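**Student:** got a structure for you, letters missing:
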């Protein structure tokens, strides 16, 4: 609406209603603004409606595309199967007439003679008869030892601290059997010792004995076989009192039959002890009576 037309309309309205032209002009301006906002709001609503409808259309098209792309494949039409021939019906078995056997003859009782006196069976000689005396020979094939065995005792010596200690004697040019230790074939620990670098050096290579090696003792005309189970070296010179007590336990009495060999090591200092533990071995085909010497 033009400005001149607004003014003319305001004058006419004031003349008819008796209002002041100023108030009429203000009222007209307010009505114009309300119409403009109403028009703008209507356009916004129409645009939003169009956008929502377009969104639904795009969503429907996307869903249809997804369904066509990922819908499960239709299974192929089933092939016509040929009819399976039924197996022939077996004929019922022909009954076989049973034959009634003739009655068997009951035999007369046989004569049982009186038993003779049982023949006494001699008890077999044990493979490892308990020895009554110390061993007198030892053979260790793995290190080439074949030496006589003699009995040895112990000596009491005074140490640097003034204390007295019992020390086992060592045999010269032979292996020493510790007096009162176990006997072959009996429960107990049979202890043998020998020099490694002086007076025969019978146990010079005792440190080379390994588990599985065989040792043969001879006593009372019988052979006693032993198989090595363990071999190790312990420190003796310069060791603590507790360690030396532990070392001495290897030559102490035991509740099983075993053979223990002891010697010094190494060859040039003798600061350690070689200890070999062997257990009784019974071969699958033992020598009758165990009397054969090697």
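**Tutor:** That came through, no problem. Only a predicted model underlies this, so the values are computations on that prediction, with no experimental measurement involved.
**Student:** C-alpha from now on. contacts and neighbour counts both.
**Tutor:** Will do.
**Student:** Contacts for the lengthiest strand in the chain, please.
**Tutor:** The single longest strand within the chain, with elements called by DSSP state E, is strand 222-235. Contacts with strand 222-235, where a contact means C-alpha atoms under 8 Å, 6 or more residues apart in numbering, come from 128-129, 184-185, 207, 209-218, 247, 259, 265, 271-282, 289-293.
**Student:** buried set for it?
**Tutor:** Neighbour counts over strand 222-235 (16 or more other C-alpha atoms under 10 Å) mark 222, 223, 224, 225, 226, 227, 228, 230, 231, 233, 234, 235 as buried.
**Student:** quick one, strands of the stretch 51-200 of the chain?
**Tutor:** For the stretch 51-200 of the chain, the strands defined by DSSP state E, counting those that start in this stretch cover 137-140, 145-152, 154-158, 164-168, 175-178, 188-193.
**Student:** which of the ones you listed sits most buried?
**Tutor:** For those, the largest average neighbour count (mean count of other C-alpha atoms under 10 Å) is found in strand 175-178, namely a mean of 26.
**Student:** from the chain's centre, how far out does it sit?
**Tutor:** Chain-centre distance of strand 175-178: 43 Å, with C-alpha atoms, centre = their mean, to the nearest Å.
**Student:** and if you look at stretch 14-31?
**Tutor:** With C-alpha atoms, centre = their mean, you get 107 Å for stretch 14-31.
**Student:** Would you mind giving the strands of the stretch 51-200 of the chain as JSON lines with distance to residue 29 added?
**Tutor:** Conversion of the strands of the stretch 51-200 of the chain to JSON lines gives the following (distance: least, C-alpha to C-alpha, whole Å):
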{"stretch": "strand 137-140", "distance to residue 29": "133"}
{"stretch": "strand 145-152", "distance to residue 29": "136"}
{"stretch": "strand 154-158", "distance to residue 29": "135"}
{"stretch": "strand 164-168", "distance to residue 29": "133"}
{"stretch": "strand 175-178", "distance to residue 29": "137"}
{"stretch": "strand 188-193", "distance to residue 29": "130"}
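**Student:** Presented hereafter is structure B, for comparison with structure A:
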């Protein structure tokens, strides 16, 4: 009797593991930008977090009033830095980005809109933290769409099942990024590659880091992921890649910027 139960349990576990593997592989395929499958909407369950205070609030634009009374959250981890939760935007935000291609690291991924979750800490404070897409690239709610003349913020996971930005560290100034949005293609040229310390650093530095995902008042694409993927310092840094439209004055001279830097 016991032997039969163990056999049934083993068969169930094999079926479960096999089904999970098939689902993961399907989601990876569906997240690719070169097919018409629906993009997986799954978000990462546990991600590093950073909670920033209300010290900087971008001015609203006619396109999309930024949610009031909070600082846009970013990926990271923090223990003593909090900010009030976001309020509802006055007008609905519509992301028009469908796909991103980064030839240098063989990324061809669908893009889905991501927002934030409200978490309540033990002391009762509420903080807003960005969602991170598990398989696809996430377009930060409230950041610009291509062609709108502002900061297009796209984040991806370095680990997990999707690992869409696992090789973002290898992107260099001069590399190209193609963003598909509203039926058009937008070409950008990488200008900066930064590795920013996020944990155990002064508040001023963390606030400075957060400005990379704030409005820029000029057309730019900002890619964000955690770093490193493994080791004792796992997810304690952020990789920031900033690109400008091809043909702009700034983007025609990539040699004028450092290949990458660590702050």
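**Tutor:** Nice, I can see it. These numbers were taken from a predicted model, which means no experiment stands behind them.
**Student:** where does the TM-score land?
**Tutor:** Scored against TM-score structural alignment, normalised by the length of the second structure, the superposed chains reach a TM-score of 0.55; 152 aligned residues with a C-alpha RMSD of 1.7 Å.
**Student:** I'd like to know which of the strands of the stretch 51-200 of the first structure is closest to residue 240 of the first structure.
**Tutor:** strand 164-168 (15.0 Å; C-alpha to C-alpha).
**Student:** Show me the contact partners of that closest one.
**Tutor:** If you take C-alpha under 8 Å, 6+ apart as the criterion, strand 164-168 of the first structure is touched by 152, 153, 154, 155, 156, 157, 158, 159, 178.
**Student:** Now which residue in the second structure aligns to the last one?
**Tutor:** In this case it means residue 178 of the first structure. Using TM-score structural alignment as the criterion, residue 178 of the first structure maps onto residue 140 of the second structure.
**Student:** I'd say its match and residue 151 touch.
**Tutor:** No - contact criterion C-alpha atoms under 8 Å: residue 140 of the second structure and residue 151 do not qualify, at 10.1 Å.
**Student:** Count the neighbours of residue 11 of the second structure for me.
**Tutor:** Neighbours of residue 11 of the second structure under the rule other C-alpha atoms under 10 Å: 12.
**Student:** can you tell me the helix or strand for it?
**Tutor:** helix 2-31 (DSSP states H and E).
**Student:** After that helix, which helix or strand is next?
**Tutor:** With DSSP H and E, the next secondary element past helix 2-31 of the second structure is strand 49-50.
**Student:** tell me, that next one lands on which residues of the first structure?
**Tutor:** Going by TM-score structural alignment, strand 49-50 of the second structure sits over no part of the first structure.
**Student:** again with stretch 159-178 of the second structure
**Tutor:** The aligned range for stretch 159-178 of the second structure is 197-216, by TM-score structural alignment.
**Student:** what does stretch 11-29 of the second structure give?
**Tutor:** Under TM-score structural alignment, there's no match for stretch 11-29 of the second structure.
**Student:** Got a PyMOL select line for the buried ones in the contacts of strand 222-235 of the first structure?
**Tutor:** The following PyMOL line selects those of the contacts of strand 222-235 of the first structure that are buried, judged by 16+ other C-alpha under 10 Å:
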select buried, resi 128+129+184+185+207+209+210+213+214+215+216+217+218+247+259+265+272+273+274+275+276+277+278+279+280+290
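**Student:** Next, the aligned residue in the first structure for residue 211 of the second structure: secondary structure please.
**Tutor:** Mapped onto the first structure by TM-score structural alignment, residue 211 of the second structure lines up with residue 249. At residue 249 of the first structure the chain is in helix, as set by DSSP: H, G, I helix; E, B strand; the rest coil.
**Student:** Please work out how many residues are found near residue 249 of the first structure.
**Tutor:** 10.
**Student:** Now stretch 155-165 of the second structure: buried residues?
**Tutor:** Neighbour count says stretch 155-165 of the second structure has 155, 156, 157, 158, 159, 162, 163, 164, 165 buried, by 16+ other C-alpha under 10 Å.
**Student:** I'd like to know how far the closest residue to the fourth one other than its chain neighbours sits from residue 156 of the second structure.
**Tutor:** The shortest distance from residue 158 of the second structure to any residue that is not its chain neighbour, by C-alpha to C-alpha, 6 or more residues apart in numbering, is 4.2 Å, and that residue is residue 166. From residue 166 of the second structure across to residue 156 of the second structure, the span is 8 Å (C-alpha to C-alpha, to the nearest Å).
**Student:** likewise residue 239 of the second structure?
**Tutor:** 11 Å.
**Student:** shared neighbours of those two, which are they?
**Tutor:** Both residue 239 of the second structure and residue 156 are contacted by 223, 224, 225, under the criterion C-alpha under 8 Å, 6+ apart.
**Student:** Which of these has the largest number of neighbours?
**Tutor:** Most surrounded of these: other C-alpha under 10 Å gives residue 225, at 29 neighbours.
**Student:** did I read that right, that residue in a helix?
**Tutor:** No - applying three-state DSSP, one finds residue 225 of the second structure to be strand, outside a helix.
**Student:** Quick one: map it onto the first structure.
**Tutor:** By TM-score structural alignment, residue 225 of the second structure lines up with residue 263.
**Student:** The first structure: which residue goes with residue 99 of the second structure?
**Tutor:** For residue 99 of the second structure, the residue aligned by TM-score structural alignment is residue 137.
**Student:** give the contact list for the closest residue in space to its match that isn't next to it in sequence.
**Tutor:** The spatially closest residue to residue 137 of the first structure, leaving aside those adjacent along the chain, is residue 148, at 4.4 Å (C-alpha to C-alpha, 6+ apart). By C-alpha under 8 Å, 6+ apart, the contact list for residue 148 of the first structure reads 136, 137, 138, 174, 175.
**Student:** 10 Å instead?
**Tutor:** Neighbouring residues of residue 148 of the first structure by C-alpha atoms under 10 Å, 6 or more residues apart in numbering: 135, 136, 137, 138, 139, 173, 174, 175, 176, 202, 217, 218.
**Student:** elements contacting the lengthiest helix in the first structure?
**Tutor:** In the first structure, assigned by DSSP state H, the helix with the most residues is helix 21-70. The contact analysis (3 or more C-alpha pairs under 10 Å, 6 or more residues apart in numbering; DSSP states H and E) places helix 21-70 of the first structure against helix 3-17.
**Student:** In the second structure, what range does the helix it packs on match?
**Tutor:** Going by TM-score structural alignment: helix 3-17 of the first structure matches no residues.
**Student:** nearest to residue 36 of the first structure, of the strands of the stretch 51-200 of the first structure?
**Tutor:** Nearest of the strands of the stretch 51-200 of the first structure to residue 36 of the first structure, taken as C-alpha to C-alpha: strand 188-193 at 122.4 Å.
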